[in-house]
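Enquirer: sequence plus predicted model, see below.
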Amino acid sequence: MAHEVREQWATRAGFLLAAIGSAIGLGNIWRFPYIAYDSGGGAFLVPYLVALLTAGIPLLILEYTLGNKYRGSPPIAFLRMSRPTQVLGWWQLAICFVIATYYAVIIAWAVRFTGFSFQQQWGDDPEAFLMGDFLQRAEEPGLMPDYVAGVFWPLVAVWVVTLGVLALGVRRGIERANKIFIPLLVVLFVILVGRALTLPGAVSGLDALFSPDWSAIADGTVWVAAYGQIFFSLSIGFGIMITYASYLRRRTDLTGSALVAGFANSSFELLAGIGVFATLGFMAFTAGIALDEVATDGIGLAFVAFPEIISNMPAGSLFGVLFFGALVVAGLSSLISIVQVVIAGVRDRTGMGRVPAVLCVGGATALASVVLFPTTNGLYLLDAADRFINQYGIALAGLIVVVVVSWVLRKLPALQHHADASSAVRLGWWWRLALGVITPIVLGWMMWDSLRTELAENYEGYPTWFLLVAGWGVAIGAIVVGVILSLLPWKRGGDNGTTSGAATDEKSKASN
């Protein structure tokens, strides 16, 4: 079978926009501001910057280099590096499948809330509207949930757009979409932040966010929070950057690209923090209460606090459209990158064409999403799956990859040589120290701390049977699926280049 020429980005700028689009997602907007506020305010920026330089950017460089050197999605890239490690690539593929199924649902909510903003349909009680009228959430997780049409149809629309972009390919689909999405997202957010800064009470909100509590720097949990935020906000640990970098030309400035993407992502997080806390300051001011009574994160911030603020704001409808429109755009650029990993992995291993792969693999992901999540159980399922696949999927996979590459296979010198060959900024001893020592220690501590909390009490008080299915079951299931897929006797169509990848590696070692 003739080996299909691998797709490539049209320009490095196109790759960077796609990488930045993947990194900038819902977590930047609704997670970072609260983590910073809760972890020492302005003082949090010190551990945050340290985490970016000692873990975030080194990990980005590692993933870019793995993808660029071995020319494949995670399963093929790891297979070409060392055959037994392909299980790590399939595990990352399974993680992406799980995340894509529920991530799309939150985008669908944001689509509906963009529409709700025009008439402020949530009324006087946004929380009751969200949980009752809109999501129709059951009182507790159950076995026989009902379907919720108001979530189902926008979710179908989200999947149609996502799979349509992916069917067009890397250049005509992903690259072009991000050339629209990222400038649009920046414009939406700059207007939103500009409006927020003119609101009464905005300054007190910014004071609360940025006033430094220097004693927090001595608190270990603050440092763990900083590393956790960097890790989860940069789209590292689940194969996206390996996949995207595999479409780069061989001689590309990998280190410079990682620096640009890392700092662009952090800049957007700071912009989001300013916008969110200026708005929360207005809410506290109009309600006559302390800011810590309104400061929150996640779904509560986006779909409860912000609708309440919008209702009390002059020209609130426009603000609502801007905010929820930004959530939709940020979410779509990330979802496209997550699903691309799954599609690329199957294509690389089977030699399947792009459109058939999008229809089969992307279609299966979309089907799982629309069957499981637009139900009265959907929010419970989403919450548990997100918690466990993040902690015991992304973070655990990231830890094992770093340990295997740096300690077991000792590939860091060869990978450094590959990155240095075409990068303006050369990697020094700090890169190997960051990946070989600092990152494993921090990720290992995060894992231990999280596991200790998990075993002490049920997450969110959910029933044990439910967590075993929707939490532990999902996280362990991703590992099992990864192992099974790595053992399957795949057609060798997608295995072309395994020897060339290995030969390249041997050549690198010989030249060191």
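Expert: Alright, I've got the coordinates.
Enquirer: rest of the way, CA atoms for contacts and neighbours
Expert: Noted.
Enquirer: which parts of the stretch 1-150 of the chain are helices?
Expert: 12-23, 26-30, 32-38, 45-51, 57-70, 74-81, 86-119, 126-128, 149-167 (DSSP state H, counting those that start in this stretch).
Enquirer: among those, which is nearest Leu396?
Expert: Among those, the nearest to Leu396 by C-alpha to C-alpha is helix 86-119 (10.3 Å).
Enquirer: Asp495: which of the helices of the stretch 1-150 of the chain is closest?
Expert: Closest approach to Asp495 among those (C-alpha to C-alpha): helix 74-81, 7.4 Å.
Enquirer: on contacts alone, who are the packing partners of the closest one?
Expert: The contact analysis (3 or more C-alpha pairs under 8 Å, 6 or more residues apart in numbering; DSSP states H and E) places helix 74-81 against helix 57-70, helix 86-119, helix 240-245, helix 316-350, helix 498-511.
Enquirer: mind redoing it with 7 Å?
Expert: If you count contacts as 3 or more C-alpha pairs under 7 Å, 6 or more residues apart in numbering; DSSP states H and E, helix 74-81 packs onto helix 57-70, helix 86-119, helix 316-350, helix 498-511.
Enquirer: in a markdown table, list those helices along with distance to Thr375 and mean neighbour count.
Expert: Listed next are the helices and strands packed on helix 74-81 as a markdown table, based on distance: least, C-alpha to C-alpha, whole Å; neighbours: other C-alpha atoms under 10 Å:
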| stretch | distance to Thr375 | mean neighbour count |
| --- | --- | --- |
| helix 57-70 | 36 | 26 |
| helix 86-119 | 11 | 24 |
| helix 316-350 | 21 | 24 |
| helix 498-511 | 44 | 15 |
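Enquirer: for those, which one sits closest to Val224?
Expert: It is, among these and with distance given as C-alpha to C-alpha, helix 57-70, at 16.5 Å.
Enquirer: dropping in the other structure now:
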Amino acid sequence: MTTSPAGRGGTAAPARRETFSSRRLFILSAIGSAVGLGNIWRFPYVAYENGGGAFLIPYLVALLCAGIPLLFLDYSVGHRFRGSAPLSYRRLHRAAEPIGWWQVLICFIIAVYYAAIIAWAAMYAWFSITKAWGDDANAFFNSYLQTADTAGVSFDFVSGVFFPMLAVWIVTIVIMVAGVNKGISRANAVILPLLVVMFVILVVQSLFLEGAMEGLNAFFTPNWASLQDASVWAAAFGHVFFSLSVAFGIMVTYSSYLKRKTDLTGSGMVVAFANSGFEILAGIGVFAALGFMAVASGSAVDEVASGGIGLAFVAFPTIVSEAPFGAVLGVLFFGSLVFAGLTSLISILEVIVAAFQDKLGWSRKGATLVVTIPIALISLVLFPTTTGLYLLDTSDAFVNQFGILACALVTVIVVSAGLTSLPRLQRHLNKTSSLKLGSWWRILVGGIVPVALGYMLITEVQAKSAEQYSGYPAWFNGVFGWGMAAALIVGAVLLSLIPWSEKSRLKDPEYDEFDTAAKLEGDVDNNLKEVK
């Protein structure tokens, strides 16, 4: 009596795709991906600069009209076609495969430099204990990084950055090798609650600082006139778009690990509003602290407010130096950056690992090691150097912002207009979801979203073409900015030309599952006959 899954003369069925053991673990992982460094150091300043309290109106509109609909689109593609970004788009249509590889390569660039920021944050959590930066946090930051005077490529290593980065990569690779359930799920189940608890304590401590109300007034006081400015609305759409991790391939990959009967839209709403809630919490905590800094220095809040790296590694250390229990404040803040960064880095790497695992038929551990170790080596060669900050800044501006906008625009145009796939994806979302989608979802994804993305992309191109980015040399921006963004497109096409492994099923998984079930039924019948 044969016991082969495929029957006599057949080929063995491919291994079952790993899945999240529960919807809760998927939600935690998705929130962990969405809640990253930008929630903490970008949203508060973007909101403050674009109308304060009034910014919440375009922010909410952008969330409902673009962010959540795009999140549903990613969920539908990944869950319907059961694969990594390249495999899911390949199953959608043969010509769409390069879109998936474009997203994979974007994640590759982000992963290479993201570990550096996590390492900086880890070191600053330690520095907070002794307030090592002294009286000049800006000078200390440049001294810590040993930043070169001009942008370029140098291999002068900075040991204070190299070894923390090495530790970040070791921890991350261990988590990735363990797999979706034993690694990613468990890591997010521990790290995300810790992040929330730490940040809540940070916010509470900030609210009791002298001058906290000054900061909150500056953050929430609405400038209603700003709502007439198109750039404010573009800023809202841009921030929501990047904040939710849509069009990165992350949510496509994560949703492919969901069980068949999962509430997709309900899960998406939880992820979206949890992410937004954390951003509001971050705004409260950061501006309460900035209000203290303004009062302590005798300045206005707008004179001390900043975003991004300036907020994290210059403004906040200054606050830590002056605030009561500043060491605790610093450890909580930079510890939160480390945890938020780790959960995001894990999700970014998963996009790449899953893609090569599907394409080449590698095992989970094999694919993880072959993918993550070279990325770690490239990261450790380029970024713990005296020019690492310049490389990071340029890569982030052209790939993480400009490149993703272009990829997202192409994706929604191809899926909605080119392949007219939205009705099919809508039906899939509505099969098991609690929130049923109507034609309004197709209108938003196929109409509103491309217009918003197109406007932002044109604005980005004009801004970066008008002058050399950050005053860096033209060759530097040409190679690591424009050149890198263009190279990803070429690389995506080339990767799509590599033949798929025989282990990869390129058929629509719904029909594939039907065929497999039919074969299994046939085997059972044959086995019963042999027994008789």
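Expert: Cool, the structure landed. It should be emphasised that the depicted structure is a prediction, and the values quoted were computed from it without experimental measurement.
Enquirer: any chance you could compute the TM-score here?
Expert: Between these two chains, after superposing, the TM-score reads 0.97 (TM-score structural alignment, normalised by the length of the first structure); 503 aligned residues with a C-alpha RMSD of 1.2 Å.
Enquirer: who wins for proximity to Ser423 of the first structure among the helices and strands packed on helix 74-81 of the first structure?
Expert: Among those, the nearest to Ser423 of the first structure by C-alpha to C-alpha is helix 57-70 (10.6 Å).
Enquirer: give me the mean deviation of that closest one from the second structure.
Expert: Here helix 57-70 of the first structure, set against the second structure after superposition, deviates by a mean of 0.4 Å using mean C-alpha distance after the TM-score superposition for the first structure.
Enquirer: the second structure: matching residues for that helix?
Expert: Structural correspondence for helix 57-70 of the first structure: residues 68-81 of the second structure, per TM-score structural alignment.
Enquirer: from Met484 of the second structure, how far off is the residue most central in space within the second structure?
Expert: The residue lying closest to the centre of the second structure (C-alpha atoms, centre = their mean) is Ser245, at 4.3 Å. From Ser245 of the second structure over to Met484 of the second structure the distance is 21 Å, taken as C-alpha to C-alpha, to the nearest Å.
Enquirer: counterpart of Leu435 of the first structure in the second structure?
Expert: Using TM-score structural alignment, Leu435 of the first structure sits opposite Val445 in the second structure.
Enquirer: I'd guessed that match sits against Pro69; true?
Expert: Yes. Between Val445 of the second structure and Pro69 there is a contact under C-alpha atoms under 7 Å: 6.3 Å.
Enquirer: report the contact partners of the match of Leu435 of the first structure.
Expert: Residues near Val445 of the second structure by C-alpha atoms under 7 Å, 6 or more residues apart in numbering: Pro69, Leu70, Val412.
Enquirer: look up how far Val177 of the second structure lies from the second one.
Expert: Using C-alpha to C-alpha, one gets 30 Å for the distance from Leu70 of the second structure to Val177 of the second structure.
Enquirer: swap in the first one?
Expert: According to C-alpha to C-alpha, Pro69 of the second structure and Val177 of the second structure sit 32 Å apart.
Enquirer: just to revisit the earlier point, Leu301 of the first structure is nearest to which of the helices of the stretch 1-150 of the first structure?
Expert: helix 26-30 (6.6 Å).
Enquirer: what range in the second structure matches that closest one?
Expert: Taking TM-score structural alignment, helix 26-30 of the first structure hits residues 37-41 over in the second structure.
Enquirer: cool, and stretch 195-210 of the first structure?
Expert: Counting by TM-score structural alignment, stretch 195-210 of the first structure corresponds to 205-220 in the second structure.
Enquirer: mean deviation of stretch 319-339 of the first structure from the second structure?
Expert: Looks like 0.3 Å for stretch 319-339 of the first structure (mean C-alpha distance after the TM-score superposition for the first structure).
Enquirer: how far off centre is that stretch?
Expert: Averaging C-alpha positions (C-alpha atoms, centre = their mean, to the nearest Å) puts stretch 319-339 of the first structure 12 Å from its chain's average.
Enquirer: again, but for stretch 368-380 of the first structure
Expert: 20 Å.
Enquirer: before we move on, what about stretch 103-120 of the first structure?
Expert: 20 Å.
Enquirer: how about residues contacting that stretch?
Expert: 151, 154-155, 158, 311, 317, 320-321, 324-325, 327-328, 331, 335, 373.
Enquirer: go again using 8 Å as the cut-off
Expert: Stretch 103-120 of the first structure is contacted from outside by 122, 151, 154-155, 157-159, 303, 307, 310-311, 316-318, 320-325, 327-328, 331-332, 335, 369, 373-374, using C-alpha atoms under 8 Å, 6 or more residues apart in numbering.
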